[in-house]
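Novice: with the input below, show me the fold.
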Amino acid sequence: MAKTLQQHFHLGGFALEASLSSAFLGQALGSILLGRLADRYGRKPAFVVNLLIYSL
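Specialist: Purely as a prediction, here's the structure:
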C-alpha cells in the first residue's frame, strides 16, 4: 500500500510517513470517540455521526 501511495501521489519519505501515521491516528481516535458514543446512544446514531464526519 505504501509503495502505491508513494508512486501515485509522488510522495517523499516524510510525506508518506506522515500520511500513513495520520491514518492510524485517525482510526484510533475515531474508535475511542465513536465507541463511547455507540455505548451511550447506540450504534445507529454513532454510525450516522461517523457518516456525517466522513462526508464532510
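Novice: going by C-alpha atoms from here, please, whenever you check contacts or count neighbours.
Specialist: OK.
Novice: helices of the chain, residue ranges please.
Specialist: 2-9, 13-41, 43-55 (DSSP state H).
Novice: a markdown table for the ones you listed, including mean neighbour count?
Specialist: Shown next, in a markdown table, are the helices of the chain (neighbours: other CA atoms under 10 Å):
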| stretch | mean neighbour count |
| --- | --- |
| helix 2-9 | 11 |
| helix 13-41 | 12 |
| helix 43-55 | 12 |
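Novice: which residues sit against stretch 31-45?
Specialist: For stretch 31-45, the surrounding residues in contact (CA atoms under 8 Å, 6 or more residues apart in numbering) are 46, 50.
Novice: next, the structure of the following sequence, for comparison with the previous one:
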Amino acid sequence: MDLLQEYSANFILLITDTAIVWRAWALWAENRLINWTLLIILLADIGISIAHSVF
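Specialist: Just a heads-up that it's a prediction; the model follows:
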C-alpha cells in the first residue's frame, strides 16, 4: 500500500509541475530561451521523480 501511495504522490506532483510549466509557456510563448529552459526543467523533474520512485 505504501508503494501505491508513493507512486500516486509522485504522479500528482508531476501533473501539477506540468500545469505550472504549461502556464509559464503560455505567458512567454515567443521566448525560445524560456521555452527550452522550461522543457529541460520539466524533463529533469520527470527523471528525478522516476528515479525517486525506483530507488
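Novice: TM-score of the superposed pair?
Specialist: For these two chains in superposition, a TM-score of 0.54 is obtained (TM-score structural alignment, normalised by the length of structure 2); 43 aligned residues with a CA RMSD of 2.5 Å.
Novice: what residue of structure 1 matches up with residue 21 of structure 2?
Specialist: Residue correspondence to structure 1 (TM-score structural alignment): residue 21 of structure 2 is matched to residue 30.
Novice: quick one: contacts for its match?
Specialist: By CA under 8 Å, 6+ apart, the contact list for residue 30 of structure 1 is empty.
Novice: how far away is it from residue 47 of structure 1?
Specialist: 11 Å (CA to CA, to the nearest Å).
Novice: and residue 37 of structure 1, by the same measure?
Specialist: 9 Å.
Novice: do residue 55 of structure 1 as well
Specialist: Distance from residue 55 of structure 1 to residue 47 of structure 1, by CA to CA: 12 Å.
Novice: tell me which element residue 53 of structure 2 falls in.
Specialist: Assigned by DSSP states H and E, residue 53 of structure 2 falls within helix 32-54.
Novice: so that helix versus helix 2-27, what angle?
Specialist: Per axes from the mean of the first three to the mean of the last three CA atoms, to 10 degrees, the angle that helix 32-54 of structure 2 makes with helix 2-27 is 180 degrees.
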